[in-house]
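> Need coordinates for the below:
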Amino acid sequence: MTTPDARMVEEPTDPDVDLRVPAQRQRSWRAQAPIVAVVALGGGIGAAARYGAALLWPVAAGGFPWTTLWVNAVGCAVIGVLMVVITDVWAAHRLVRPFFGTGVLGGFTTFSTYAIDIQRLVDAGEARTGLAYLAATVLAALAAVWLAVAATRRVLTWRQR
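Modelled structure (predicted):
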């Protein structure tokens, strides 16, 4: 029995692109560059909007982070609407979803700040508030996206009658 050579382990790859072929490797980068660019641009816009929300509605030290909770809930609701519109209604350009979904809304919603908020609450001796925030954000985000998808589909169905 032979053991496989560690250098010969195949990484998972896109079946349509063989990156060992220089022309396909170059073509792959050219196809991905616009997507990377719109995600970066959209992420900057979304993060700036989130920062603006934090400036408009600051949270006191040790207080419940309402701003982050609402930002995440609103972002999830908007992504629910966006996904219904671009999958069920509108044949969007290939860069719309990466720009708005991954970029703008990915930069706007902030589950990393959510985690830091929980840690700060726990470190400040507010473990119950941290746990409440932990649960409330997940429930609010899931409810927001579910309600937004359901409402958007209902409105679209109503408009088609």
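> Please count neighbours and contacts with C-alpha atoms only from this point.
Noted.
> And the helices in the chain?
22-56, 66-84, 96, 105-108, 111-123, 127-160 (DSSP state H).
> W90: which of the ones you listed is closest?
helix 66-84 (9.0 Å; Cα to Cα).
> and the closest one, what does it pack onto?
Helix 66-84 sits against helix 22-56, helix 105-108, helix 111-123, helix 127-160, with contacts defined as 3 or more Cα pairs under 8 Å, 6 or more residues apart in numbering; DSSP states H and E.
> Another for comparison:
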Amino acid sequence: MSGSGALLVVAGAAVGAPLRFVVDRWARDHTRAGTILGTLVVNLVGSFVLGLVAGVPHPPEWLMPLVGIGFCGALTTFSTLAFETWVFLEERAWKPFAANLALTLGLGLPAVWLGYLLTS
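Predicted coordinates:
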């Protein structure tokens, strides 16, 4: 499945990456929290979906490459989380710094668990 697996990853990423862009732009244009909210939303949704995929008993071979790696990998973004958190640190904006990390980890881990629980 290596060749077809790579194509499945590409197909999933082709949906996840544009969706991330749309969520980020919507958050920037419609909320005061801007891209930080967009990053939080895509990371939480991606964590939940990855939990769902990981919990499927006897999953089809295509599921993890397409949805887990391709879609979730392109939708979520650790690098943007790290950068946004770094900016807060540089600005010594301690409350947003702590909130960004606490919300992402504090809600992301339960999102994975909930998704896994629903399908396992």
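> hmm, back to that, how about JSON lines for the helices of structure 1, with mean neighbour count and distance to W90 of structure 1 added?
Formatted as JSON lines, those follow (neighbours: other Cα atoms under 10 Å; distance: least, Cα to Cα, whole Å):
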{"stretch": "helix 22-56", "mean neighbour count": "15", "distance to W90 of structure 1": "19"}
{"stretch": "helix 66-84", "mean neighbour count": "21", "distance to W90 of structure 1": "9"}
{"stretch": "helix 96", "mean neighbour count": "17", "distance to W90 of structure 1": "11"}
{"stretch": "helix 105-108", "mean neighbour count": "26", "distance to W90 of structure 1": "19"}
{"stretch": "helix 111-123", "mean neighbour count": "16", "distance to W90 of structure 1": "29"}
{"stretch": "helix 127-160", "mean neighbour count": "16", "distance to W90 of structure 1": "12"}
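> right, and the helices and strands packed on helix 66-84 of structure 1 - which one's nearest M83 of structure 1?
Of all the helices and strands packed on helix 66-84 of structure 1, helix 127-160 sits nearest to M83 of structure 1, with 8.0 Å by Cα to Cα.
> for the closest one, packing partners?
So helix 127-160 of structure 1, by 3+ Cα pairs under 8 Å, 6+ apart, packs with helix 66-84, helix 111-123.
> roughly how far out does it sit from the chain middle?
In terms of Cα atoms, centre = their mean, to the nearest Å, the centre of helix 127-160 of structure 1 is found 15 Å from the chain centre.
> what's the closest non-adjacent residue to the corresponding residue of structure 1 for L75 of structure 2?
In structure 1, the residue matched to L75 of structure 2 (TM-score structural alignment) is F108. Ranked by Cα to Cα, 6 or more residues apart in numbering and with sequence neighbours excluded, the top spatial neighbour of F108 of structure 1 is G46, at 4.1 Å.
> For the one you found, give me its contacts.
103-109 (Cα atoms under 8 Å, 6 or more residues apart in numbering).
> what do you get if the cut-off is 7 Å, keeping everything else the same?
103-105, 107-108 (Cα atoms under 7 Å, 6 or more residues apart in numbering).
> And T39 of structure 2, what's its match in structure 1?
Counting by TM-score structural alignment, the partner of T39 of structure 2 is T68.
> if I look at that match, how far off is V155 of structure 1?
28 Å (Cα to Cα, to the nearest Å).
> Counting neighbours, what do you get for F100 of structure 1?
23 (other Cα atoms under 10 Å).
> Tell me which residue lies nearest the centroid of structure 1.
G106 (3.4 Å; Cα atoms, centre = their mean).
> Report the contact partners of the residue lying closest to that one once chain neighbours are set aside.
Nearest residue to G106 of structure 1 in three dimensions, chain neighbours excluded: G43, at 6.4 Å (Cα to Cα, 6+ apart). Listed by Cα under 7 Å, 6+ apart, the contact set of G43 of structure 1 reads 103-104, 106-107.
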